[in-house]
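K.L.:
this is a predicted model, with the sequence first.
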Amino acid sequence: MVNGEADDTRSRILREAAVLFASRGYERVSTRDIATACGIKQPSLYWYFDSKRTIMAELIGMDLRRVGEVIAWLSKAEVSPAARLFRFLHIDVASLSDDSYNLVGIYDTNVLEHEDFAHLDKSVQKIYRFYRAVLRAGVREGQFVDLPLPVLREFLIGIDMHAGRLARTVNLPRSANLPRDFATLALRGVLADPGTIEEVSADALALEMPPKVADVLGRSATPG
């Protein structure tokens, strides 16, 4: 098998597995299911991955690397906490909506709590620390409503995940801009003064994305 064909098959396995994980949940999917969805025999799948755990671990790793690069950039961005959070949600919703791999299932099934992926916990905690730091700064500066940080965090994460799921299950009008719409909705829910949302979104979307981050995301540095 030539390298190009092997890469195509490997990508197809990841893509079909992601769809199955999202629709059925990690525990209810077998390597046989994945092989059938790919149109290959189960033994052939093992030439690329030795288990469904390895497949899911690669999908999770892909997403965590993406999020990690975005967080590293935005954590140092010289904008308000609200603008930082808006841009993060905008990027994340866009990635969950447009990525060739349906990564919603990684979070929708609480798979990150599975013992098979305990070794990835440090990377997951970076995401929670980012939310905590941005929300704490926003509350301190009076930009965000003064509610318990876990409440604000879970509210935002819930909207983020729902947006990605919605984009893959509902036929939206061409005029819809899901990343912008959901980031706006989320920020309106936590801003102390929702009337500042236009200023916040303008500041967020004016941020110039570093080439390294754009490369990881596989898109233009200019937000849509």
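P.N.:
Received the coordinates, thanks. Numbering: from 1, shown residues only.

K.L.:
alpha carbons only for contacts and neighbour counts from here, please
P.N.:
Noted.

K.L.:
show me what the strand or helix carrying Ser201 is packed up against.
P.N.:
Per DSSP states H and E, Ser201 falls inside helix 197-205. When contacts are defined as 3 or more Cα pairs under 8 Å, 6 or more residues apart in numbering; DSSP states H and E, helix 197-205 packs onto helix 81-98, helix 178-190.

K.L.:
this is the other structure I want to compare:
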Amino acid sequence: METVDTRQEILIQASRLFKKLGYRATTTREIAKAVNIKQPSLFHHFPNKKAIVEEIFSLSLNEAAVRIEEACRRDGPASERLHQYLVWDLSTLHRMPMAMSAIYTGDALKSEEFAELAAKLKAFYHSLEDLISQGIDSGEFVEIDPMLGRLIVASMTIAHLEYAEEVTVTDPDRIAREGADLILRAFRREQN
């Protein structure tokens, strides 16, 4: 008999296989085997492999997109808004049991079948660039191309994901604050 956590276990094992083999090379048969269920049971939870990726992606990006847009609209120093967002995001990602780095760096989002997900990620990146631009315009951040700033944040986020996949993180809030502090130190203009 399957447990209530079978759906989550599918997400966890699929994400690990996507990281190890890539999206295209991973089969639903391999995912079912990793979860120790039969392939028809896998299809009871997800109609196909694409739906698994969509679920993993939505778990990490849907709320993040809302929060970064809210950070762009709130009043107050851009540095504080970016820092608060990053602490929340990194802490949340450290708590996820899936191998999230494979979703963002692997072959899935490069495929035409995930054009809608890629568009959501692009919109998220646009909001992040907007918040960085606000910090530049207010004089809080060094002059940097906002796209490069976004790539720096994304690289640090991927580093956090990979770290969480290799090490048991006992205090995700502390690790998240340390990461957010490091990113903000890179962006802040020197105060005389």
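P.N.:
Sure, I can see it. Since the structure is predicted, the reported quantities are computational estimates derived from the model, not experimental observations.

K.L.:
TM-score them against each other, please.
P.N.:
Once the chains are laid over each other, their TM-score by TM-score structural alignment, normalised by the length of structure 2 reads 0.88; 192 aligned residues with a Cα RMSD of 2.4 Å.

K.L.:
indicate which one of the helices and strands packed on helix 197-205 of structure 1 is closest to Pro211 of structure 1.
P.N.:
helix 81-98 (14.5 Å; Cα to Cα).

K.L.:
ok, average deviation of that closest one from structure 2?
P.N.:
For helix 81-98 of structure 1, the mean deviation from structure 2 after alignment is 1.2 Å (mean Cα distance after the TM-score superposition for structure 1).

K.L.:
okay, buried residues for stretch 168-176 of structure 2 please.
P.N.:
Pro172, Asp173, Ile175, Ala176 (16 or more other Cα atoms under 10 Å).

K.L.:
my error: substitute stretch 148-166 of structure 2 in the last question.
P.N.:
Those buried within stretch 148-166 of structure 2 under the rule 16+ other Cα under 10 Å are Gly149, Arg150, Val153, Met156, Thr157, Ile158, His160, Leu161, Glu162, Ala164, Glu165.

K.L.:
ok, so of those residues, who is nearest Glu30 of structure 2?
P.N.:
Set against Glu30 of structure 2, the nearest of those by Cα to Cα is Glu165 (20.2 Å).

K.L.:
my guess is that closest one contacts Arg95, does it?
P.N.:
No - the pair Glu165 of structure 2 / Arg95 is not scored as a contact, 10.5 Å apart, by Cα atoms under 8 Å.

K.L.:
can you put the helices and strands packed on helix 197-205 of structure 1 in CSV and add distance to Asp8 of structure 1?
P.N.:
Shown next, in CSV, are those (distance: least, Cα to Cα, whole Å):
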stretch, distance to Asp8 of structure 1
helix 81-98, 19
helix 178-190, 29
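
K.L.:
ranking those by burial, who's on top?
P.N.:
helix 81-98 (a mean of 24; mean count of other Cα atoms under 10 Å).

K.L.:
structure 2: matching residues for that helix?
P.N.:
The alignment of helix 81-98 of structure 1 onto structure 2 (TM-score structural alignment) spans residues 78-95.

K.L.:
can you check stretch 202-210 of structure 1 too?
P.N.:
Counting by TM-score structural alignment, stretch 202-210 of structure 1 has no counterpart in structure 2.

K.L.:
tell me which stretches of structure 1 form helices.
P.N.:
Applying DSSP state H to structure 1 gives helices spanning 3-24, 31-38, 42-45, 52-74, 81-98, 104-108, 121-140, 149-169, 178-190, 197-205, 211-217.

K.L.:
for the spatially most central residue of structure 1, what are its contacts?
P.N.:
Most central in structure 1 under Cα atoms, centre = their mean is Asp92, positioned 4.6 Å from the mean C-alpha point. Asp92 of structure 1 sits next to Val67, Asp160, Pro179 when contact means Cα atoms under 8 Å, 6 or more residues apart in numbering.

K.L.:
any chance of these in CSV, plus distance to Lys41 of structure 1?
P.N.:
CSV is the format used below for those (distance: Cα to Cα, whole Å):
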residue, distance to Lys41 of structure 1
Val67, 34
Asp160, 36
Pro179, 38
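
K.L.:
what residue of structure 2 matches up with Ile13 of structure 1?
P.N.:
In structure 2, Ile13 of structure 1 lands on Ile10 (TM-score structural alignment).

K.L.:
then Asp160 of structure 1?
P.N.:
By TM-score structural alignment, Asp160 of structure 1 lines up with Thr157.

K.L.:
pull the contacting residues for the residue nearest to its match when sequence neighbours are not counted.
P.N.:
The shortest distance from Thr157 of structure 2 to any non-neighbouring residue, by Cα to Cα, 6 or more residues apart in numbering, is to Leu90 (6.8 Å). The contact partners of Leu90 of structure 2, by Cα under 8 Å, 6+ apart, come to Thr157, His160, Pro172, Ile175, Ala176, Gly179, Ala180.
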